[in-house]
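K.L.:
The sequence isn't on hand, but the structure is:
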């Protein structure tokens, strides 16, 4: 949904938060861009209060940064921060998978297969939004099976920081056969019940992703374009 679409009166702060988060991930609000709560409130047709609350929450998860009295802006893409975020996500994903494999059901595994087929179709159609949504559904299965609310909450908070990189460079980072094949391999290992091997395979995928992202930083493909 576009940032400029009218916002309903239901759960305003949550809806504004979701709208702004998605706009940052999609690049509608670009890294380094200054934002003003009054201007955003006018675009959304709201008072400043829910916008300020949403910006505060976005600052808590690292998508917005503020210097009181000077600026509020979309956080820039910083290699060091990205590396640290990836390291945490890798560890959490491995923990989720190692915990989930012993208790995953046939239905869980089927949901992973279905999500990967949706991912494959989205890749073929070059539909980045649908592909990332399918990838999220795939990884959400073991996270849900792990039944660890703290883990789930932290993953939800960290994912948008990586998603905005994936959205900008999807074809380079996730758009090939490698990710589809990795998903299928992970399902096969989960079916075999080897939790440690499944966690190790997941960790290898995250490490490879980190390597690809580092190459993009090396070639300056995340140069910021915001000038305001």
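P.N.:
That came in fine, so what should we check first? These numbers were taken from a predicted model, which means no experiment stands behind them.

K.L.:
all contacts plus neighbour counts: C-alpha atoms, from now on.
P.N.:
OK.

K.L.:
which residues in this structure form helices?
P.N.:
12-26, 37-44, 48-60, 79-100, 106-124, 128-146, 149-168, 170-173, 177-192, 195-218 (DSSP state H).

K.L.:
List the contacts of the closest residue to residue 25 other than its chain neighbours.
P.N.:
In this structure, residue 25 finds its nearest non-sequential neighbour in residue 164, 4.0 Å apart by C-alpha to C-alpha, 6 or more residues apart in numbering. Counting by C-alpha atoms under 8 Å, 6 or more residues apart in numbering, residue 164 makes contact with 24, 25, 26, 27.

K.L.:
switch to 10 Å and redo it
P.N.:
21, 22, 23, 24, 25, 26, 27, 30, 31, 63, 77, 170 (C-alpha atoms under 10 Å, 6 or more residues apart in numbering).

K.L.:
do the same with residue 83
P.N.:
Neighbouring residues of residue 83 by C-alpha under 10 Å, 6+ apart: 89, 162, 207, 210, 211, 213, 214.

K.L.:
ok, so of these, who is nearest residue 151?
P.N.:
The shortest approach to residue 151 among these belongs to residue 89, at 9.8 Å (C-alpha to C-alpha).

K.L.:
try this one next to it:
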């Protein structure tokens, strides 16, 4: 799909804002796998200079969402099953750490936040709103990450999490979302019981299992 012709209102977006908008456009398919990314077009679309666009593309290349080809064009990275599996392993480990560290510290309000996020996730799936389901899922997992306060975990998740968002969108648009909601509820029960190891195992499994039904199998 070509870069949208309608530009956003010009304003001084920071690199992080530009990165977030480009990341979201890649995840939701506005910018399709293999599509060429031209600085000038993206700058006009976002209403910013080329500098923050170039910086954002470099960040997204490190995340694996953009492929910068030396001496050639920069494109949206094709969906790569191996890269997604590698990212899932790293992200799963980070969420396990976050849950282990946060479970003893969780407040009743934190547990309620998790319940509300899961309810929002179920409602979004029932309404067929995949984007809302993704936001609710993010809010759900953010409770443990926020409470743990581990900046190394945050940094790694910010780098590799976006690689999995395309797989999440595919899963949450299918009946697999029901299984995710049930696992969320299981995680909440363990957190409420302050069973850090059981909660961490569920959290890790949620991410390791993400690609089971969404990533094509490679030939043997």
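P.N.:
Arrived safely. If you're wondering where the values come from, they're calculated on a predicted model, not measured in any experiment.

K.L.:
thinking again about what came up before, among the contacts of residue 164 of structure 1, name the buried ones.
P.N.:
Buried members of the contacts of residue 164 of structure 1, counted by 16 or more other C-alpha atoms under 10 Å: 21, 22, 23, 24, 25, 26, 30, 31, 63, 77, 170.

K.L.:
Mind picking the two most distant members of these?
P.N.:
63 and 170 (19.1 Å).

K.L.:
what's the spacing between residue 213 of structure 1 and residue 27 of structure 1?
P.N.:
17 Å (C-alpha to C-alpha, to the nearest Å).

K.L.:
tell me the residue furthest from the middle of structure 2?
P.N.:
Computed with C-alpha atoms, centre = their mean, the residue of structure 2 farthest from its C-alpha average is residue 71, at 29.8 Å.

K.L.:
So which of the buried ones among the contacts of residue 164 of structure 1 is the closest to residue 109 of structure 1?
P.N.:
residue 170 (25.2 Å).

K.L.:
which position in structure 1 aligns with residue 123 of structure 2?
P.N.:
By TM-score structural alignment, residue 123 of structure 2 lines up with residue 121 in structure 1.

K.L.:
my guess is that match contacts residue 130, does it?
P.N.:
Yes: applying C-alpha atoms under 10 Å, one finds residue 121 of structure 1 in contact with residue 130, separated by 9.0 Å.

K.L.:
Map the residue nearest to residue 25 of structure 1 across to structure 2 for me.
P.N.:
By TM-score structural alignment, residue 164 of structure 1 lines up with residue 166.

K.L.:
Now for the match of residue 123 of structure 2: which residues touch it?
P.N.:
Going by C-alpha under 10 Å, 6+ apart, the list of residues near residue 121 of structure 1 reads 115, 127, 130, 131, 134.

K.L.:
Pick out the most distant pair among those.
P.N.:
115 and 127 (14.4 Å).

K.L.:
higher neighbour count, these two?
P.N.:
residue 115 (23 against 15; other C-alpha atoms under 10 Å).
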